[in-house]
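> Take this sequence and fold it.
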Amino acid sequence: MCHGHSSRQSEGGAIAILRGQGRQSGALFNAKITLKNFEEDITTQATFLFEKTNRLPTLGACTLVIHQDGNLNYEDTTRAPLHHIPFDLYEDQMYEISLPARLDLGVGGEGIIGRKMSLMNSRQVIAEGIIGWN
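Here you go, the predicted structure:
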C-alpha cells in the first residue's frame, strides 16, 4: 500500500488484522480474518488465522461486529453496527466458517472496506482492527 506499489500479491476479497488482549485470560494475540465471496448468491466465507506465537484465549461463543465507521479510538454505542454475526470459535489456529449472509466487500453504502471490525466474547472486545482490500 505504499503509494500504490506493493510486493505483496493480492488474494482478493477483504482482510482485517485484529489485535487485542483477552481481558479475561490476559493472553495477547493477533488474528487475520479474510473474507471472500466466491460465487454469486453464496454467503461470504470467513477464514480466521491466529498467530502461532501467542497463547490463544478460550473463545467459544463469539460475535464478529462490523461497525458503521472506521475509528478505532471512538465507539458510538448509540448506533447499531452494520453487521452483528454470532458464531462459535474454538482454539484452533485456523478456522473457516460460512457467514449467515453475503457481505458487500466494497466501499461505501453497505460495503465493509474501511470499517472497524471487533471480535467479541461475552460482550467484551477481544480484538479489533480495520477491514481493507486483500
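> CA only for contacts and neighbour counts going forward, please
Will do.
> Relative to residue 89, how far out is residue 120?
11 Å (Cα to Cα, to the nearest Å).
> residues near residue 45, how many?
19 (other Cα atoms under 10 Å).
> Would you do the same for the sequence below? I want to compare the two.
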Amino acid sequence: MCHGHSSRKSEGGAIAILRGEGRQSGALFNAKITLKNFEEDVSTHATFLFERTNRIPSLGSCTLIIHQDGNLNYEDTTQEPLHYIPFNIYGEQACEMSLPARLDLGVGGQGVIGRKMSLMNSRQVIAEGIIGWN
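Next up is the predicted model:
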C-alpha cells in the first residue's frame, strides 16, 4: 500500500472496513465486508466479518447502503443511494450471502470503488467506511 508495496496479498474483488461507535451505548463496532464476482451474470457474493469490541446488541435486520459519494464527513439525505441491500444477522460473528444483484466492482458509473458504505439497523447508522480494491 505504501508507495505501491504491501505485505498484504490481494484477494481480488472489493473490501470495506466499517467502523462505528454506538451513540447510546458507546460500544465500538468494526466490520470487514468483502465483495466478489465469481462468474459472469451471477450475483455478487458478500462476506461479513464482525468484531464487537464492547457489548453491542444483536444486529437482526440490517441494511447495507452504498452511497453515491465517498465523503464520510457529509450526509446528503436528498440523494438516493446507489444500492440499498436489506439482510439479517442474528448473533453471528461472520456470515456469507449472495446479494440480490450483481454489483459493478469497478470505479465510476455504477462502480462501487471509492464510495461510502453504511451499515444500518432500523434506527441508526452502526458503522461506515469506504469501499476499496481488495
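> quick one: TM-score?
Here the TM-score for the pair of chains, by TM-score structural alignment, normalised by the length of structure 1, is 0.94; 134 aligned residues with a Cα RMSD of 1.3 Å.
> Now do the shared contacts for residue 120 and residue 89 of structure 1.
Listed as contacting both residue 120 of structure 1 and residue 89 by Cα atoms under 8 Å, 6 or more residues apart in numbering are residue 62.
> The helix or strand encompassing residue 16 of structure 1 vs structure 2, average offset?
In this assignment (DSSP states H and E), residue 16 of structure 1 forms part of strand 14-21. Following superposition, strand 14-21 of structure 1 is found to deviate from structure 2 by 0.4 Å on average (mean Cα distance after the TM-score superposition for structure 1).
> Can you identify the element that follows that strand toward the C-terminus?
As assigned by DSSP H and E, the chain's next helix or strand after strand 14-21 of structure 1 is strand 28-36.
> what's near enough to touch residue 72 of structure 1?
116, 128, 129, 130.
> for it, helix, strand, or coil?
coil (DSSP: H, G, I helix; E, B strand; the rest coil).
> Distance-wise, check it relative to residue 102 of structure 1.
25 Å.
> One more: residue 39 of structure 1?
Distance of residue 39 of structure 1 to residue 102 of structure 1, given as Cα to Cα: 10 Å.
> Quick check: residue 19 of structure 2 touching residue 33?
No. Residue 19 of structure 2 is beyond contact range of residue 33, at 11.2 Å (criterion: Cα atoms under 8 Å).
> For residue 39 and residue 102 of structure 1, work out which one has more neighbours and name it.
For residue 39 of structure 1 versus residue 102, neighbours defined as other Cα under 10 Å are more numerous around residue 102 (15 against 8).
> so the more buried one is in which element?
Going by DSSP H and E, residue 102 of structure 1 is not part of any helix or strand.
> what's the matching residue for it over in structure 2?
By TM-score structural alignment, residue 102 of structure 1 lines up with residue 102 in structure 2.
> could you check the distance from the residue lying closest to its match once chain neighbours are set aside over to residue 68 of structure 2?
Distances taken as Cα to Cα, 6 or more residues apart in numbering place residue 43 nearest to residue 102 of structure 2, at 4.0 Å, with adjacent residues excluded. Separation of residue 43 of structure 2 from residue 68 of structure 2 (Cα to Cα): 20 Å.
> So between these two, which is more surrounded?
Taking neighbours as other Cα under 10 Å, residue 43 of structure 2 and residue 68 compare with residue 68 leading, 20 against 17.
> Let me see the contact set for that one.
79, 80, 81, 82, 115, 116.
> residues in structure 2 aligned with stretch 5-19 of structure 1?
Mapped onto structure 2 using TM-score structural alignment, stretch 5-19 of structure 1 covers residues 5-19.
> Kindly check the end-to-end length of the matching stretch for me.
Stretch 5-19 of structure 2 end-to-end distance (Cα to Cα) = 25 Å.
> What of stretch 3-20 of structure 1?
First residue to last in stretch 3-20 of structure 1 (Cα to Cα) measures 28 Å.
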